[in-house]
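S.K.: Would you be able to build a 3D model of this:
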Amino acid sequence: MKNFNYILAILLFSFFFNESLYAQNFSGIATYKTSSQLKIELDSTAMSPAQMKAIQDKLQKQLQKEYTLAFTTSESVWKQVESLNSGPASVSSNGMEVMVADGSGNSVLYKNIAKKQFEEGSDLMGKRFIVKGELTEYEWKLTGETKKIGNYNCQKAVNSRIVDAKKFSTGMKEMEVTKDTIVTTAWFTMDIPVSNGPEKYYGLPGLILEVQRGNKTIICTKIELNPSEKIKIEKPKKGKVVTPEEYVEISEKKMEEMMKRYSGGNDGEQIEIRIGG
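M.R.: Below you'll find the model as predicted:
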């Protein structure tokens, strides 16, 4: 593993040196699809196992989203492609409604790789915010594994880090915080000399084409390099500017308020929300 880390350091040095020489006007648009595996548990006898499985299958299908990453060598914009699956995923059965909202439908993420900064415009329960902060520096480790994604030769890199996983359910007065280890697997290609990727992922000597993190998978399905029409990289413009820490605090308060509203009318059924992890 040490040898692979040494190789990664050399690749990154070579990547940034070569990029400054010839890739000034390099750009492209990559299309990605996301999918998530859901496990919903309700303390209820109102649904049979078959009904619960049907709900999970329907929600998983609705959570399959499509995004585009418009990029240059130093900047990018990540946003969802409008479709019938835009917005929160929801399904109802026997008078009970289950909704999964990740806020990504109206989200626009701008990344500046050179400055290691991001700006994300996002809706939170009807209010618009612009979150400005520093990009997380991933300590990627090469594994030596390779595979093809489409026509591109890809290499595997992994990252492991500890995060706060927060849980709030009906009957609780405040969120329960636990530590969780998150392992992220990325497949990148040096055929595309851009240290970027989907969502907030970056930091490898080539474009990241696939990411696996927990129950979520993101995979590239189409790439257009140096399109004839110039790519526009625009930052989100409308919304209250907050830091990532402030946005998390606002999100948690909104979640707690929502759960407390449900507490009085769920007929003894437990509803649980997990944040992070």
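S.K.: make it CA atoms for all contacts and neighbour counts henceforth
M.R.: OK.
S.K.: Enumerate every residue touching the residue most central in space within the chain.
M.R.: The chain has Glu199 as the residue nearest its centroid, 4.8 Å off, counting by Cα atoms, centre = their mean. Residues near Glu199 by Cα atoms under 8 Å, 6 or more residues apart in numbering: 78, 109.
S.K.: And what about it, helix, strand or coil?
M.R.: Assigned with DSSP: H, G, I helix; E, B strand; the rest coil, Glu199 falls in the coil class.
S.K.: And stretch 2-11, what's buried?
M.R.: Using 16 or more other Cα atoms under 10 Å as the test for burial, stretch 2-11 gives 5, 8, 11.
S.K.: wait, which of the residues you listed is closest to Asp43?
M.R.: Of all the buried residues of stretch 2-11, Asn5 has the smallest distance to Asp43: 46.7 Å, by Cα to Cα.
S.K.: My reading is that the closest one lies in a strand. Confirm?
M.R.: No. Under three-state DSSP, Asn5 falls outside any strand and is assigned helix.
S.K.: Just to check, it is in contact with Leu142?
M.R.: Yes. Asn5 lies in contact with Leu142 (Cα atoms under 8 Å); the separation is 6.2 Å.
S.K.: Proceed likewise with the subsequent sequence, for comparison:
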Amino acid sequence: MKKILLPLFAIVVLLIVSFTPNTQEFQGQAIYLSKSTMELGNWGARMSEAQKKQIKARLKNRLEKTYTLNFNKEESVFNEEEKLDAISGATDSWGKNFARGEQYKNVKANELVQTQEFYGKKFLVKDGLQEFDWNMGSETKQIGQYMCFKASALVPTDELTWFDFSWGKLRRQQAQQNDSTATTPEIDMTQVVAWYTPQIPVSHGPAEYWGLPGLILEVNAGNTTMLCSKIIMNPKDNLKIVAPDKGKIVDKTEYQVTVLDKMKEMMENRGRRRSR
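M.R.: Just a heads-up that it's a prediction; the model follows:
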């Protein structure tokens, strides 16, 4: 990660905070609202507006989510609040297989510990934190009572969505492996824009995002926006900020290989049943 140059206002705020008593021992909780847009493409062009509306309502749980980030100076735990399906009243069991699990980050130790569940099997993914080469800007905006500064980074999309899989992605991967003339595919990149506040001097943020000189209150990446809607500093009850410890221990690469192998097996079995 490159050296970070702070705007003058951010430096002043950090100096004030650094001389405030007990800043090293605080805890905090931030609530984030996440919204994603869905592109229907050519498939959507053949649908009526009523059909599009019905599909978006059916997928509301996947497009709109609420998360909680509990943090202290060095550690954080990020969790999604479970919701009932908007149509059936059940939890989204299919989507759960490809959703981010409970996520623990330790910014001092550069440590990620994340729970993942795939078709009933629990994994404990242990790896380093995602690297961000942040470009610091002087642009500011107010989020709630906090003055925030803009930072941006360009990140390989697959590194931000390492826990997410799709049948389409698997088919494209297999096609590339079977095509001896295929060239090395171009790496898909995602532009990330983050807004952080030095008034809360921790390097935490929602999801994979971290590494700025203040809590990240808003992130825009691809078709998803995460916005902090509430912050509670030093709550009366101590927050539980510990790494999860249940599941088969793997790193990100091992987890991806395991899931893709299982998806290939399922695809092959489905093909055999159709050919009978």
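S.K.: follow-up on the earlier one: please say which position in the second structure the residue nearest to the centre of the first structure maps to.
M.R.: Counting by TM-score structural alignment, Glu199 of the first structure corresponds to Ala207 in the second structure.
S.K.: Please tell me how far its match sits from Gln29 of the second structure.
M.R.: Separation of Ala207 of the second structure from Gln29 of the second structure (Cα to Cα, to the nearest Å): 14 Å.
S.K.: Dump the buried residues of stretch 2-11 of the first structure into JSON lines; add distance to Ser90 of the first structure as well.
M.R.: Below are the buried residues of stretch 2-11 of the first structure laid out as JSON lines (distance: Cα to Cα, whole Å):
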{"residue": "Asn5", "distance to Ser90 of the first structure": "43"}
{"residue": "Leu8", "distance to Ser90 of the first structure": "43"}
{"residue": "Leu11", "distance to Ser90 of the first structure": "44"}
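S.K.: Could you pull up the contacting residues of the closest residue to Leu225 of the first structure other than its chain neighbours?
M.R.: In this structure, Leu225 of the first structure finds its nearest non-sequential neighbour in Gly28, 4.2 Å apart by Cα to Cα, 6 or more residues apart in numbering. Neighbour list for Gly28 of the first structure: 70-72, 223-227, 231 [criterion: Cα under 8 Å, 6+ apart].
S.K.: Met226 of the second structure versus the nearest residue to Leu63 of the second structure once chain neighbours are set aside, what's the distance?
M.R.: In space, and not counting its chain neighbours, Leu63 of the second structure is closest to Ser36: 4.8 Å by Cα to Cα, 6+ apart. Ser36 of the second structure is 9 Å from Met226 of the second structure, where distance means Cα to Cα.
S.K.: of these two, who's got more company?
M.R.: More neighbours surround Met226 than the other of Ser36 of the second structure and Met226, with 24 against 17 (other Cα atoms under 10 Å).
S.K.: Show me what the more buried one aligns to in the first structure.
M.R.: Match for Met226 of the second structure (TM-score structural alignment): Ile218.
S.K.: Isn't that match up against Gly197?
M.R.: No. Using Cα under 8 Å, Ile218 of the first structure makes no contact with Gly197, being 10.1 Å away.
S.K.: Need the overlap of contacts for those two.
M.R.: Leu209.
S.K.: Average offset of the strand or helix carrying Asp57 of the first structure relative to the second structure?
M.R.: Per DSSP states H and E, Asp57 of the first structure falls inside helix 49-62. For helix 49-62 of the first structure, the mean distance to aligned residues of the second structure following superposition is 3.1 Å (mean Cα distance after the TM-score superposition for the first structure).
S.K.: Which parts of the second structure are strands?
M.R.: In order along the chain, the second structure carries the following strands (DSSP state E): 28-36, 64-71, 75-80, 103-106, 111-118, 121-127, 135-143, 146-156, 189-197, 215-221, 224-233, 248-250.
S.K.: Using CSV, lay out those strands together with distance to Arg273 of the second structure.
M.R.: Formatted as CSV, the strands of the second structure follow (distance: least, Cα to Cα, whole Å):
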stretch, distance to Arg273 of the second structure
strand 28-36, 36
strand 64-71, 36
strand 75-80, 37
strand 103-106, 38
strand 111-118, 23
strand 121-127, 25
strand 135-143, 52
strand 146-156, 37
strand 189-197, 38
strand 215-221, 40
strand 224-233, 38
strand 248-250, 31
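S.K.: Any idea how many residues pack against the residue nearest to Leu6 of the second structure when sequence neighbours are not counted?
M.R.: Using Cα to Cα, 6+ apart and skipping residues adjacent in sequence, the residue nearest Leu6 of the second structure is Met136, 7.1 Å away. Neighbourhood size, Met136 of the second structure [other Cα under 10 Å]: 18.
S.K.: Over to Glu145 of the first structure?
M.R.: Under the neighbour criterion other Cα under 10 Å, Glu145 of the first structure is assigned a count of 10.
S.K.: wait, isn't it in contact with Thr185?
M.R.: No. Applying Cα under 8 Å as the test, Glu145 of the first structure and Thr185 come out as separate, 11.4 Å apart.
S.K.: Which neighbours do the two have in common?
M.R.: Residues touching both Glu145 of the first structure and Thr185 by Cα under 8 Å, 6+ apart: Lys156.
S.K.: Next one: the aligned partner of Gly120 of the second structure in the first structure from Ile182 of the first structure, what distance?
M.R.: Using TM-score structural alignment, the partner of Gly120 of the second structure in the first structure is Gly126. In this view, Gly126 of the first structure and Ile182 of the first structure are 30 Å apart by Cα to Cα.
S.K.: These two - which one has more neighbours?
M.R.: Shown here are Gly126 of the first structure and Ile182; by other Cα under 10 Å, Ile182 has more neighbours (16 against 7).
S.K.: Thought Val158 was touching that one, still the case?
M.R.: No. Applying Cα under 8 Å as the test, Ile182 of the first structure and Val158 come out as separate, 10.5 Å apart.
S.K.: What lines up with Thr181 of the first structure in the second structure?
M.R.: Mapped onto the second structure by TM-score structural alignment, Thr181 of the first structure lines up with Met189.
S.K.: Its match is in contact with Leu154, isn't it?
M.R.: Yes. Because the distance of 6.4 Å satisfies Cα under 8 Å, Met189 of the second structure is recorded as touching Leu154.
S.K.: Next one: whichever residue in the first structure pairs up with Glu254 of the second structure from Ile182 of the first structure, what distance?
M.R.: Structural alignment (TM-score structural alignment) places Glu254 of the second structure against Glu246 in the first structure. As for Glu246 of the first structure, its distance to Ile182 of the first structure is 23 Å (criterion: Cα to Cα).
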